[in-house]
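Engineer: Got a predicted structure plus its sequence, pasted below:
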Amino acid sequence: MVSSCLALVVLLALPFLALAGDPDILTDFILPPGNNVSLLNGTFFTYTGLFAIDSANPAKFTVTKATATEFPALLGQSVSYAALSFGPGTVNPPHVHPRASELLYVVEGPLLVGLIDETKGELYAQTLQTGDMFVFPKGMVHFQFNSGDHVARAFSAFGSSSPGTVSLPTVLFESGIPDTVLEKSLHVDQATVDVLEQDLAPLAPAPAPSPDTPPTPKNGGAAPAPACFALLACFAAALLL
């Protein structure tokens, strides 16, 4: 009888044991080393640096973050934030956040977003309008792309004070992986690898989409530009191999 009850308790506890996130803290908040608690005031809990517009070049993609690195009051709070600004034709390249889900809210659209289900090799894309939200589950490859001719803006909330960002283009083409490995993994030739390994600085804004853009994905979102779609296909293939 005791063993049966114990087994039941373990089974009921399994869903909770599977949860992952920032560890709980034993105090209401954490003061970084070297800070004097007697001098604490409202400034510690205030952050004023969340701006995502590059005044020198407003046409490019820019992101500013409020994580524990920029805003130490977030230490142990399991939340963080980011502001994103997309010039026409700019993209936030495929990337993952290994420690947090992301909830993106569009304040000035439209904005094409998408994520890849690596278990199925399937792209889920959607064109978001102003006021729409989209969730990117933790650890899943995703991107945002402004295919319009006006600036798009969004805010992202994360379920971690330090969500982390792993950019696939950077990891694949700027980390020193041998070209032979990239050729075989992506099923491309050396010339293609050479092109992809070129400077990953933001490209010039793309022109507005033409009438002969690729078909709309089956889930209702607009399709990415051809070059972006080709890169996504390479990334998806690499994940599945």
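Structural biologist: Happy to help now that I have it.

Engineer: can we go C-alpha only for contacts and neighbour counts from here?
Structural biologist: Noted.

Engineer: In the chain, mark out all the strands, start to finish.
Structural biologist: Using DSSP state E, the strands of the chain run over 62-66, 80-86, 91-96, 102-108, 111-117, 122-128, 133-136, 142-145, 152-158, 166-167.

Engineer: Same list (the ones you listed) but as JSON lines, adding distance to residue 47 and mean neighbour count.
Structural biologist: Converted to JSON lines, these look like this (distance: least, Cα to Cα, whole Å; neighbours: other Cα atoms under 10 Å):
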{"stretch": "strand 62-66", "distance to residue 47": "8", "mean neighbour count": "20"}
{"stretch": "strand 80-86", "distance to residue 47": "11", "mean neighbour count": "24"}
{"stretch": "strand 91-96", "distance to residue 47": "24", "mean neighbour count": "21"}
{"stretch": "strand 102-108", "distance to residue 47": "20", "mean neighbour count": "20"}
{"stretch": "strand 111-117", "distance to residue 47": "27", "mean neighbour count": "22"}
{"stretch": "strand 122-128", "distance to residue 47": "28", "mean neighbour count": "19"}
{"stretch": "strand 133-136", "distance to residue 47": "24", "mean neighbour count": "17"}
{"stretch": "strand 142-145", "distance to residue 47": "25", "mean neighbour count": "23"}
{"stretch": "strand 152-158", "distance to residue 47": "15", "mean neighbour count": "22"}
{"stretch": "strand 166-167", "distance to residue 47": "25", "mean neighbour count": "16"}
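
Engineer: Next one for the comparison:
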Amino acid sequence: MLHILALFSFLLVSSSHAAVQDFCVADLTAPQGPAGYSCKTPAEVTADDFVYSGLSQPGNTSSLFNAAINTAFVDKFPGLNGLGLSMARADLAPGGVVPMHTHHGASETILIAKGSITAGFISSDNTVYLKTLKEGDIMVFPQGLLHFQVNTGRTQAHFWVSFGSSNPGIQILSNALFSNNLPSELIEKTTFLDDDEVKRLKALLGGSG
């Protein structure tokens, strides 16, 4: 019995030493490293570091994709640093789209607040998981898999997004192919698109080469 009590006491002391810091509010004036931002000193932390109001208003959907994505990632919301979560707001006009993309750093969950959204993802064995979602529906997109959302309704749509990281990262497939100087002939060989289509997409998305 004394051995058990001694072990229990040791575990309590060890855990209390491991949890000496309640949070690590990001010091946005310092460079971000692989492990995130360094911490502000406790004397510099205020309640404002744990509050963000940037998602309160609809975004401007007058864009190429007829969609607006406003993010609450750690670079805007320093209280998220080290907590493993973040959020975003998506507003889509009728026909608007969040194009095929991935988040290498997190899984994603969406909650439909208004309208109707068709959403899906593609698994690593190329199976498609597709669903039309209505208000109140939730869908999850596993980390690293290609996924998308389209407003297939007749009215403005709006959904909330949560991520399992304070900085989930994003790579949009169309931008990765057509918004840079990757030579057109290489894109044509690796995607089986013809030269005219590659040049059209590069002109549309600002690429060259």
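Structural biologist: Nice, thanks for sending it over. Quantities reported herein were computed from a predicted structural model and do not represent experimental measurements.

Engineer: Could I get the strands of structure 1 in JSON lines, plus columns for distance to residue 2 of structure 1?
Structural biologist: As requested, those are exported to JSON lines (distance: least, Cα to Cα, whole Å):
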{"stretch": "strand 62-66", "distance to residue 2 of structure 1": "50"}
{"stretch": "strand 80-86", "distance to residue 2 of structure 1": "44"}
{"stretch": "strand 91-96", "distance to residue 2 of structure 1": "45"}
{"stretch": "strand 102-108", "distance to residue 2 of structure 1": "43"}
{"stretch": "strand 111-117", "distance to residue 2 of structure 1": "43"}
{"stretch": "strand 122-128", "distance to residue 2 of structure 1": "47"}
{"stretch": "strand 133-136", "distance to residue 2 of structure 1": "43"}
{"stretch": "strand 142-145", "distance to residue 2 of structure 1": "48"}
{"stretch": "strand 152-158", "distance to residue 2 of structure 1": "42"}
{"stretch": "strand 166-167", "distance to residue 2 of structure 1": "47"}
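
Engineer: Which of these sits closest to residue 56 of structure 1?
Structural biologist: Residue 56 of structure 1 sits nearest to strand 62-66 of all the strands of structure 1, at 11.3 Å, using Cα to Cα.

Engineer: name the helices or strands packed onto that closest one?
Structural biologist: Packed against strand 62-66 of structure 1 by the contact rule (3 or more Cα pairs under 8 Å, 6 or more residues apart in numbering; DSSP states H and E) you find strand 80-86.

Engineer: Can you give me the distance of the residue mapped onto residue 108 of structure 2 from structure 1 to residue 140 of structure 1?
Structural biologist: Matched by TM-score structural alignment, residue 108 of structure 2 corresponds to residue 102 in structure 1. The gap separating residue 102 of structure 1 from residue 140 of structure 1 is 10 Å, by Cα to Cα, to the nearest Å.

Engineer: show me what contacts the most centrally placed residue in structure 2?
Structural biologist: In structure 2, the centroid-proximal residue (Cα atoms, centre = their mean) is residue 168; its distance is 4.9 Å. Going by Cα atoms under 8 Å, 6 or more residues apart in numbering, residue 168 of structure 2 touches 103, 104, 105, 106.

Engineer: Dump those residues to CSV, plus neighbour count.
Structural biologist: Below are the contacts of residue 168 of structure 2 laid out as CSV (neighbours: other Cα atoms under 10 Å):
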residue, neighbour count
103, 22
104, 16
105, 16
106, 24
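
Engineer: Show the residue spans covered by the helices in structure 1.
Structural biologist: Along structure 1, counting by DSSP state H, helices occupy 2-17, 168-173, 179-186, 190-196, 226-240.

Engineer: Nearest to residue 159 of structure 1, out of the ones you listed?
Structural biologist: Comparing these by Cα to Cα, helix 2-17 comes nearest, at 16.9 Å.

Engineer: Quick check, residue 91 of structure 2 in contact with residue 67.
Structural biologist: Yes. Here residue 91 of structure 2 reaches residue 67: they are 5.7 Å apart, a contact under Cα atoms under 8 Å.

Engineer: Spit out the residues that contact these two alike.
Structural biologist: Taking Cα under 8 Å, 6+ apart as the criterion, residue 91 of structure 2 and residue 67 both touch 59, 60, 61.

Engineer: What residues does the last one make contact with?
Structural biologist: Contacts were defined as Cα under 8 Å, 6+ apart; by that measure residue 61 of structure 2 touches 67, 68, 91, 92, 93, 96.
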